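*Asks:* give me coordinates for this.
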Amino acid sequence: MLHIGCHLSVSQGFLHMGEEALSIGADTFQFFTRNPRGGSVRPLDTDDMAALNRLMAEHHFAPILAHAPYTLNGCSKTEKTRIFAREAMADDLRRLEYLDHCRYNFHPGSHVGQGAETGIDFIADMLNTCMFKGQKTTVLLETMAGKGTEVGRNFEEIAAIIEKVELQDNIGVCLDTCHVFDGGYDIVHHLDDVLTQFDTRIGLSRLKAIHINDSKNELGSHKDRHEKIGEGHIGIEAFTQIINHPALRQLPFYLETPNELPGYAHEISLLRSLYKE
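*Replies:* Next up, the predicted model:
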């Protein structure tokens, strides 16, 4: 079975997101833990979260994905920004303990001229500060397109962060199809080779989620501009191979394409039609 969902707004609550997911044929979804361009967060409502847990169990949801805000930059050269990142991540992870089968995804951040090695050290330190023994949530590093001074622009940088994390059982990766394509990994013509590289450098056992997005830009552009499925430079044929690949087909897929709810419903239906049971 293809496990697929899209990005939904938490503004109306957790149970509402679960109901919205079901209404468009999804069996999972992604949401921002707090204002994606700021840091404000909804009041904690454990009853609402428990109601979502019951709905997900009843309808056999795949793991859902909590996305950290874009403002979270644990490797910034500015100490104030790094402090915010640590405080936001620590708070997010405490809150997510109330949700069942939830993973936490974040962009590693930008080193802003300090160099990737320094950025990697800062990110690992943040993770080791915020993660705690016994936590339910697996934290996922997202693969990045490599624009500017982003850390995580290749599999080697992701692996270098993971190697420094103390709680190895709670760390994994979310692969973004647009990001890796824009980052220079040819998932259109050489998907097997890309996955072999991932396995060699990181390990496929670390791969826990896929952001499934087409790209407005060509291979290796380092631009990070998402496109609707089949309307970009990755294309339908490649996505058919991706969702059916033996190493990927059982993973949850999350759409982050430029869509409203009806558009997501269309893409979910399209991808389900391409999935080989």
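*Asks:* every contact and neighbour count from this point should use C-alpha atoms.
*Replies:* Fine.
*Asks:* do a quick rundown of the strands in this protein.
*Replies:* 3-6, 30-32, 64-67, 102-106, 138-142, 171-176, 207-212, 214-215, 226-227, 252-255 (DSSP state E).
*Asks:* ranking these by burial, who's on top?
*Replies:* Of these, the one with the most neighbours on average (mean count of other Cα atoms under 10 Å) is strand 214-215, at a mean of 28.
*Asks:* want to put them side by side, so please do this one too:
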Amino acid sequence: MKMRMLTYSPLDSPLHRLSGAAKLIFFILWAVTVMVTFDTRSLLVMLLFALILLRVSRIKLRDYAFVLYLILIFFALNHLAIFLFSPLEGVSLYGTRHDLFPIAGRYIVTEEQLFYQFNVALKYVTVIPMALLFMLTTEPGEFAASLHRVGISYRIAYAVSIALRYIPDVQRDYENIACAAQARGIDISRKEKLTRRVRNMIGILLPLILTSVQRIETISAAMELRSFGQHRKRTWYNGRPFTWMDYFVIILIILIAAVSTYVTFQDGSRFYNPFQ
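*Replies:* Below you'll find the model as predicted:
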């Protein structure tokens, strides 16, 4: 099975038909709302909404599985680091202490710490689906246009667009180089020992890096010959005007952010505390 990276999936769904600028505004407000709140009730409702949108988008798991696995690895490392460096953070936040069982020294598992880390995990899994949806339902050219529309320099926006377009090329080059290496007897499968697999993969990455550098030089020369960056403004071929659905989505996320903020701070704290 081929490894699939985080690339645009050209499907026909309500999310794909939204303009890139509307989706960018939605994602920014969504991410800010999730970062602000530690209210478990708000996060659970937002997570359910995100999962529904992921279902509506018709995107398959294989389209983002590789990136999701990487995220889960860093997710687990982050939670381990939280407990190692601050095992009683939940106790200090919620003002109570209910011990479950000791581990060693100051490392004691408490209900407050588990609830705090559950909320941290909930914040991650609430943002990740929206980030994946934004990347997978927005064509790179339209993504660049949306960045420029919200005030980012078109030079930066175009660089982001090229980077996103380049992901499938890197993936294809890696697969071609890996197939050529395997044809010469270089094994990178699980049948080989881990140390030898790492050495063999390094042998594949080196020509991949050289190929990438060569392509970057070609693109840079082509853009320089066309006087890219000479003017302060530019138009976008893939830019789309707002429709009623775009305005509806923006109003919806504003309402979600407002309701979540009210529920979060109605008791004077952004931490939902079930222990009091």
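*Asks:* what TM-score comes out when they're superposed?
*Replies:* TM-score of the superposed chains, computed with TM-score structural alignment, normalised by the length of the second structure, equals 0.25; 104 aligned residues with a Cα RMSD of 5.5 Å.
*Asks:* rewinding a little: can I get the strands of the first structure in TSV with distance to C130 of the first structure?
*Replies:* Shown next, in TSV, are the strands of the first structure (distance: least, Cα to Cα, whole Å):
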stretch	distance to C130 of the first structure
strand 3-6	27
strand 30-32	18
strand 64-67	16
strand 102-106	12
strand 138-142	10
strand 171-176	12
strand 207-212	20
strand 214-215	33
strand 226-227	30
strand 252-255	25
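*Asks:* strands of the stretch 51-200 of the second structure, start to end?
*Replies:* For the stretch 51-200 of the second structure, the strands defined by DSSP state E, counting those that start in this stretch cover 99-104, 107-110.
*Asks:* which residues touch L72 of the second structure?
*Replies:* For L72 of the second structure, the contact set (Cα atoms under 8 Å, 6 or more residues apart in numbering) is empty.
*Asks:* separation between it and R197 of the second structure?
*Replies:* 23 Å (Cα to Cα, to the nearest Å).
*Asks:* looking at the strands of the stretch 51-200 of the second structure, which is closest to A21 of the second structure?
*Replies:* strand 107-110 (43.8 Å; Cα to Cα).
*Asks:* how about that closest one: buried residues?
*Replies:* Neighbour-count burial for strand 107-110 of the second structure, counted by 16 or more other Cα atoms under 10 Å, picks out I108, V109, T110.
*Asks:* specify which member of those residues is nearest to A50 of the second structure.
*Replies:* Closest to A50 of the second structure, out of all of those and judged by Cα to Cα, is T110, at 29.9 Å.
*Asks:* looks like the closest one contacts D99 (just checking).
*Replies:* Yes: at 4.3 Å, T110 of the second structure counts as touching D99 under the criterion of Cα atoms under 8 Å.
*Asks:* where along the second structure do the helices fall?
*Replies:* Here the second structure has its helices, by DSSP state H, at 20-36, 40-56, 65-85, 89-94, 111-137, 140-149, 154-183, 194-225, 244-265.
*Asks:* can you say which of those is packed in most?
*Replies:* Taking mean count of other Cα under 10 Å, helix 140-149 is the most buried of the helices of the second structure, at a mean of 23.
*Asks:* show me what that one is packed against.
*Replies:* Helices and strands touching helix 140-149 of the second structure, by 3 or more Cα pairs under 8 Å, 6 or more residues apart in numbering; DSSP states H and E, are helix 20-36, helix 154-183.
*Asks:* which residues does V170 of the second structure contact?
*Replies:* L208, S212.
*Asks:* you'd agree F143 of the second structure is up against S161?
*Replies:* Yes: if you go by Cα under 8 Å, F143 of the second structure and S161 touch, sitting 6.7 Å apart.
*Asks:* ok, R272 of the first structure to F253 of the first structure distance?
*Replies:* Counting by Cα to Cα - R272 of the first structure and F253 of the first structure are separated by 11 Å.
*Asks:* same question for T46 of the first structure.
*Replies:* Taking Cα to Cα, one finds T46 of the first structure at 26 Å from F253 of the first structure.
*Asks:* ok, F31 of the first structure next?
*Replies:* For F31 of the first structure, the distance to F253 of the first structure - Cα to Cα - is 13 Å.
*Asks:* now do F181 of the first structure
*Replies:* Counting by Cα to Cα, the gap from F181 of the first structure to F253 of the first structure is 16 Å.
*Asks:* identify whichever of the helices of the second structure lies nearest to I103 of the second structure.
*Replies:* Nearest to I103 of the second structure, of the helices of the second structure and by Cα to Cα, is helix 65-85 at 11.4 Å.
*Asks:* next, the angle helix 111-137 makes with that closest one.
*Replies:* 160 degrees (axes from the mean of the first three to the mean of the last three Cα atoms, to 10 degrees).
*Asks:* now the helices for the stretch 51-200 of the first structure?
*Replies:* With DSSP state H, counting those that start in this stretch as the criterion, the stretch 51-200 of the first structure has helices at 79-96, 116-130, 155-163, 177-182, 191-201.
*Asks:* please identify the most buried of the ones you listed.
*Replies:* For the helices of the stretch 51-200 of the first structure, the highest mean count by mean count of other Cα under 10 Å goes to helix 177-182, at a mean of 29.
*Asks:* elements contacting it?
*Replies:* Helix 177-182 of the first structure packs on strand 207-212, strand 214-215, going by 3+ Cα pairs under 8 Å, 6+ apart.
*Asks:* wait, F27 of the second structure sits on L132?
*Replies:* No: counting by Cα under 8 Å, F27 of the second structure does not reach L132; the two are 10.2 Å apart.
*Asks:* I'd like to know how many residues surround S23 of the first structure.
*Replies:* 12 (other Cα atoms under 10 Å).
*Asks:* and it, how far is that from D182 of the first structure?
*Replies:* Distance, S23 of the first structure to D182 of the first structure, using Cα to Cα: 32 Å.
*Asks:* likewise E157 of the first structure?
*Replies:* Taking Cα to Cα, one finds E157 of the first structure at 16 Å from D182 of the first structure.
*Asks:* cool, and M17 of the first structure?
*Replies:* M17 of the first structure is 30 Å from D182 of the first structure, by Cα to Cα.
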